[in-house]
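Build the 3D model from these lines:
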Amino acid sequence: MSAGFGQLKALIIKEFKEAFRDKRALMVAFSMSLLAPVMIMVMSKTMIKEMVDKPTVYAEISGGEFAPKLMKEFRDENIVPLSEASENDQRIWQKRGIKITIPDTYGSDMVEGRVINITLSADYSDKPSLSPVRRIKDVVRDHARAIGYKRIIMRGIDVRIMKPLNIVEQDRSQPSSNAMMISIMLGLYLLMGAFMSGLSIAIDSSAGERERNVLEMLLCQPVSTLKIVLAKLTCSASISVLSIVLMLTVTSVSIGFVDLTKIGATFNIDAFTFSALLILLVPICILAAALQLFFSFQAKSFKEAQSTVTMLIMLPAFIPIALTFIDDRPAWLDWAPVAGQSIIMEDLFKGLPVNWAALAVTSLVTIVMSAALVLTLAKKLKSEKVVMALS
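So this is what the prediction gives:
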């Protein structure tokens, strides 16, 4: 028993030495852990700025002199004529080409109660123009509603007749739920990090060792194939876990630079959240390493292994996004690998209690799948076809 454990220990040490010897592979493994939190911080700051702040919108306004009150509404919402922009801003906003045309019959049509057509011309396929166009439309819509209410009042009609029903909304969500965009991004990055971080290590220790003839020499030793696979799995999965720990640590620091109070939200990774996320993601790291090793050994070359295994990254990206489009989720999704972890992470970020039973079941199913892959791969490594990459 001790001899068997000693062999496994020696194999694990050998795998870690080779992994840490390849600095480029380690840089790839930990790059996402450092870049993802920075991306979350930058994107969150940008989104909050767009939601809360009202940057100046410049538009070519013709006929503004015919509608002074509407022009005042535009200025109150920081929408001003393009002629008042600086030289640099004029160059930017001229490319967007947002134009507002107010007819010269505005005054007479208003007095006679006719419908006034205000033309808004813009490129609706241009993403930077969407927010300014929405703000302009909101101003015109609110101004028109105010005029309509005044006309009703002048005719002695109570404006409440226009709104016979009123919905009183009671938002029961936690403050942390308002930061769902950060939660979605972080959850997606964590799942992808679990699959990506050990990717280069897994490919190099399988297809790479086979091309360098290291695997053949290793199999000639009096060591079981199961121990060889377990050593490679331990190394690759450990690198992924280290990457996840680093990502969570950096995120907990970087998120402090985002002022979420502007949108009435709170988000932090405390010790409980950190531990719960780690418990959720460790089985995913093991499954990812098992899948990567399995498909790498099936490939005929190192290059083919890179192409095949890289496609596995689509798995953690596709499943969480697909879950957002399912309104009535089937019960089996709660314990399915990746899907179950995604659902529990969503509840965790919302501040809801953790469903420990679902967590235990989905973790167990994930570990069982990983064990099945390891046993199958250990059996396949006894075949000369797999070891020599024979067709």
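
From now on I want contacts and neighbour counts done on CA atoms only, so please keep to that.
Noted.

now the strands: where do they sit in the stretch 1-150 of the chain?
57-62, 79-81, 99-101, 119-121 (DSSP state E, counting those that start in this stretch).

With residue 245 as the reference, name the closest of these.
strand 57-62 (42.7 Å; Cα to Cα).

buried set for the closest one?
Neighbour counts over strand 57-62 (16 or more other Cα atoms under 10 Å) mark 57, 58, 59, 60, 61 as buried.

And this one, please, so the two structures can be compared:
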Amino acid sequence: MKQALIVFAKELSDALRDRRTLLRLLIPALLMGPLLLMALSSLIASLETQAEKRTVVVYGTQNGPSLVNFIQRQTYTVITLGNAKMREDYEAALRRGKIFAPLLVIPADFEKKLLHGESPVVELVTDSANQRASAGAGALRGLLRGFSQERATLSLALRGVSTELLEPIDVSERDLANAQARASRLTAMIPMFIIMAVLYGALTAALDSTAGERERGSLEPLLMNPAPHGAIVAGKWGAVALLGMAVALLSSLSFVPAQWLLRSDSLQAMFQFGPGEVLAFWLLQIPLAAGLSALLMALAIRSKTFKEAQAGSTLVVTAVSLMPMVSLLNPGGDAPWYLWVPGLAQNTLMLAVLKGEALRWSQVLPGVVVGFALAAVALMYVARSMRAAVAR
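As a prediction, this is how the structure comes out:
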């Protein structure tokens, strides 16, 4: 243990001495929370601002005075496009994402068909690739449904028919999700950034302590020491895992002050990220940091140069970065096997923390077992590779 601690201190000192690499790791970790939450809150605030404007862009207002009157009675402001050229320019700007309000087109026979009891076709022009325009289309659909319901109610009332026939049942909705669970739909990307922080925090140190030392010619002299190879490997692994955990902790902490920068009042009220969430995130990363650090060392120990080890580690980086996508592509719920996959298990559990759910040991233990089992297998491989290098 004493020899392993000596190697651990040496590797940690070497990693901290490389200030350029250290800054490349620490600066993104510290800026991750503020930049992510600022971008997210800016998007939500812009959608809320657009909704507060209560404006409707209409082409053909002269064709539907009753519909325009209904919209204005709902305290909306109607913006009229006077000719076909203005309509074409507006649709082109909507397609390019320059404007975010959908367009309502009223046909020339709108009032005539209403008087004859027919159903005129009103065109709602939006662009599904323009997310802000799609969000505004929902409010406009609500206005059109309200107009249709009002016309139907008045028609039945004039004929002496009860308007209750339109709605034979009353629907009462009850949302079981709390505020944190609703906020997690918007902040579901946070766990992925924390997982990548663990990976990149350990990546450079893992490659440098194995392939980097071999390239500099310092690995073989180290292995000639009488210290057991297991102690050397354990010391290196401990330093690598600690650096990955340190970057993950800084990334998690960055989201705490970032909450002060939220521009959206609704998101600020729902998103609760305090010391408890930071501690839970950090503890959940321990088995992931242990397994990934050992796996990266195992992949790099056979490489002769640092660049060769970087190329070999791309498979791990790609696999870990894609793991959180599995839960996004499966809207039916989390499968039990998620908890047995490194990266995916941590993403699932961190999402549960963001939702305010209490974690059970049955949820946490699979990730712990797999993470440390992966670390044990990979470290044995590293130690055997070192013994083979000495034998040669």
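
Mind checking the TM-score on these two?
Between these two chains, after superposing, the TM-score reads 0.83 (TM-score structural alignment, normalised by the length of structure 1); 377 aligned residues with a Cα RMSD of 3.2 Å.

any idea how far residue 322 of structure 1 is from the aligned partner of residue 318 of structure 2 in structure 1?
In structure 1, the residue matched to residue 318 of structure 2 (TM-score structural alignment) is residue 314. Residue 314 of structure 1 is 12 Å from residue 322 of structure 1, where distance means Cα to Cα, to the nearest Å.

same deal with residue 376 of structure 1?
Distance from residue 376 of structure 1 to residue 322 of structure 1, by Cα to Cα: 30 Å.

Between these two, which is the more surrounded one?
Remark: of residue 376 of structure 1 and residue 322, residue 376 carries more neighbours, 13 against 10, as counted by other Cα atoms under 10 Å.

which ones are touching the aligned partner of the more buried one in structure 2?
Matched by TM-score structural alignment, residue 376 of structure 1 corresponds to residue 381 in structure 2. Taking Cα atoms under 8 Å, 6 or more residues apart in numbering as the criterion, residue 381 of structure 2 is in contact with residue 298.

before we move on, what about residue 117 of structure 1?
So residue 117 of structure 1 contacts 102, 103 (Cα under 8 Å, 6+ apart).

Now do the same for it: its match in structure 2.
Using TM-score structural alignment, residue 117 of structure 1 pairs with residue 121 in structure 2.

Please apply the same query to residue 139 of structure 1.
In structure 2, residue 139 of structure 1 lands on residue 143 (TM-score structural alignment).

Quick check: that match touching residue 72?
No. Using Cα atoms under 8 Å, residue 143 of structure 2 is not in contact with residue 72, being 10.4 Å away.

of these two, who's got more company?
Using other Cα under 10 Å as the criterion, residue 143 of structure 2 and residue 72 rank with residue 143 on top: 18 against 15.

any idea how far the closest residue to the more buried one other than its chain neighbours is from residue 65 of structure 2?
The shortest distance from residue 143 of structure 2 to any non-neighbouring residue, by Cα to Cα, 6 or more residues apart in numbering, is to residue 71 (6.9 Å). Separation of residue 71 of structure 2 from residue 65 of structure 2 (Cα to Cα): 10 Å.

Which one's more surrounded, these two?
residue 71 (21 against 14).

Next, the contact list for that one, please.
Residue 71 of structure 2 neighbours (Cα under 8 Å, 6+ apart): 77, 78, 143.

can you put these in a markdown table and add distance to residue 204 of structure 2?
Below are the contacts of residue 71 of structure 2 laid out as a markdown table (distance: Cα to Cα, whole Å):
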| residue | distance to residue 204 of structure 2 |
| --- | --- |
| 77 | 57 |
| 78 | 58 |
| 143 | 56 |
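
the longest helix in structure 2 is where?
The longest helix of structure 2 (DSSP state H) is helix 19-53.

angle of that helix against strand 77-81?
90 degrees (axes from the mean of the first three to the mean of the last three Cα atoms, to 10 degrees).

circling back: just the contacts of residue 71 of structure 2 now: which is nearest residue 188 of structure 2?
residue 143 (31.5 Å).
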